[in-house]
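# Sequence and predicted structure below; questions after.
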Amino acid sequence: MISIRSWRVRLTVLVIVILAVYLSFYIWILQSVKETVTSIYMDGKNGIQLDESRVSDPVKNKFLQFIDFPNREEDDEIRFKLSMGHVFHTFVRGKVWVEYTYKGVDQDTKQVKYGASKVPIQIKAKLDQWEWVIVDKKEKP
């Protein structure tokens, strides 16, 4: 017969292990999604290349639809930043909430010409062959 004290210890250890695994996935999803989102917005800039296997073209276009500024030029310096973010997941699917700041800076004057600041987005991701793939994105214009 297992004593009550032994049950409490086992239950405590089990809860700690489950929490540690959940938090590990939380960090993994957040880091992976933020890396992919950064590569979408910065593709071709500062030596950053997009891994096409982590996002489909229709979803990628959802990310890029609100950054087509009329005074945008090819040689503008792009400054992109993501907030810390939050995740809810079920170990195989997850939602990530982050805010992004996107600015285009003139190379000569170093003045911000266009951009968006602290724009909230919701990203849905799924685990596919041990990689987090972005399957949807929601953003209000």
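That came in fine, so what should we check first?
# okay, CA-based contacts and neighbour counts for the rest of this
Fine.
# which stretches of the chain form strands?
Remark: strands of the chain, listed N- to C-terminal, are 77-82, 86-89, 93-105, 112-128, 131-139; assignment by DSSP state E.
# what's the burial count for residue 60?
19 (other Cα atoms under 10 Å).
# who are the neighbours in contact with it?
Residues in contact with residue 60, defined by Cα atoms under 8 Å, 6 or more residues apart in numbering, are residue 40.
# chain center to stretch 54-62, what's the gap?
With Cα atoms, centre = their mean, to the nearest Å as the basis, stretch 54-62 stands 13 Å off its chain's centre.
# now swap in stretch 11-22 and tell me
For stretch 11-22, the distance between its averaged C-alpha position and the chain's averaged C-alpha position is 26 Å (Cα atoms, centre = their mean).
# Also stretch 114-127?
From the chain centre to the centre of stretch 114-127 is a distance of 7 Å (Cα atoms, centre = their mean).
# now do stretch 36-50
Relative to the mean C-alpha coordinate of its chain, stretch 36-50 is positioned 13 Å out (Cα atoms, centre = their mean).
# what does it contact?
Stretch 36-50 is touched from outside by 51, 54, 55, 60, 63, 64, 78, 80, 81, 82, with contacts defined as Cα under 8 Å, 6+ apart.
# Pull the most distant pair out of those residues.
Using Cα to Cα, the contacts of stretch 36-50 reach their maximum pairwise distance at 54 and 78, which is 22.1 Å.
# Below is an additional structure, to be compared with the one above:
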Amino acid sequence: MSRKKLYITLSLSLFLVLYIWFYIWILASVKDTLKTIYLHPDQDAQIEGKYVEPELKNKFFRQGIYPSSSNDKIKFSLSTGKALHFFFIGKVWITYKYEGIDISSNESKYGSHAPITLTVKYSKGVWKIIDKYERP
């Protein structure tokens, strides 16, 4: 009987380790993709299709005027995030904050702060964003 308990314990431990590893991998991948989307619009061609569905790119709120002048600096941050997954598909809940700050007055001039829900799937070795919902 103890051998059976050992196999069950080892199996559950292995499952838990794999689940946590996938959790971390999904969050890291999604954060990298979001940073590229919000901070590097010039790299859209590189991520479109591979890391994000082409029709979703326009669902991400971003303005081409960031920063709006040379007196602005950008402050961008992502929350830690949470993920629920079934190893090859999952949901990610994360909050992003994007601000344009006037360098001379150190005041926020514009920005966005919103929780978003992303659906991701494993495709060709990467985690691809296939759906997005952003609370207004």
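Sure, I can see it. As the structure is a prediction and not an experimental result, all values here were calculated from the model.
# now the strands of structure 1 as TSV including distance to residue 30 of structure 1 and mean neighbour count?
Compiled in TSV, the strands of structure 1 are given as follows (distance: least, Cα to Cα, whole Å; neighbours: other Cα atoms under 10 Å):
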stretch	distance to residue 30 of structure 1	mean neighbour count
strand 77-82	11	16
strand 86-89	7	16
strand 93-105	7	19
strand 112-128	10	16
strand 131-139	10	18
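# Now tabulate these in CSV and tack on distance to residue 27 of structure 1.
Output for these, formatted as CSV (distance: least, Cα to Cα, whole Å):
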stretch, distance to residue 27 of structure 1
strand 77-82, 15
strand 86-89, 8
strand 93-105, 11
strand 112-128, 13
strand 131-139, 12
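# Nearest to residue 21 of structure 1 among those strands would be which one?
When the strands of structure 1 are compared for distance to residue 21 of structure 1 using Cα to Cα, the nearest one is strand 86-89, at 11.6 Å.
# ok, back up a step: which one of the strands of structure 1 lies closest to residue 7 of structure 1?
With Cα to Cα, the closest approach to residue 7 of structure 1 among the strands of structure 1 belongs to strand 86-89: 28.6 Å.
# what range in structure 2 matches the closest one?
Here strand 86-89 of structure 1 aligns to structure 2 at residues 82-85, judged by TM-score structural alignment.
# again, but for stretch 124-133 of structure 1
Under TM-score structural alignment, the match for stretch 124-133 of structure 1 in structure 2 covers residues 119-128.
# who touches the matching stretch?
For stretch 119-128 of structure 2, the external contacting residues (Cα under 8 Å, 6+ apart) are 26, 29-30, 50-53, 88-92, 129-132.
# Return the residues in contact with the residue nearest to residue 138 of structure 1 when sequence neighbours are not counted.
If you skip the residues right next to it in sequence, residue 138 of structure 1 has residue 122 as its closest partner in space, 5.1 Å away by Cα to Cα, 6 or more residues apart in numbering. Taking Cα under 8 Å, 6+ apart as the definition of contact, the neighbours of residue 122 of structure 1 are 95, 96, 97, 98, 137, 138, 139.
# Leaving out chain neighbours, which residue sits closest to the fifth one?
Sequence neighbours aside, residue 123 is the residue nearest to residue 137 of structure 1 in space, at 4.5 Å (criterion: Cα to Cα, 6+ apart).
# pretty sure the one you found contacts residue 95?
Yes - with contact defined as Cα atoms under 8 Å, residue 123 of structure 1 reaches residue 95; the gap is 5.6 Å.
# Report the mean distance between the match of strand 86-89 of structure 1 and its aligned residues in structure 1.
Plainly put, stretch 82-85 of structure 2 ends up 0.5 Å away from its match in structure 1 on average once the two are laid over each other (mean Cα distance after the TM-score superposition for structure 1).
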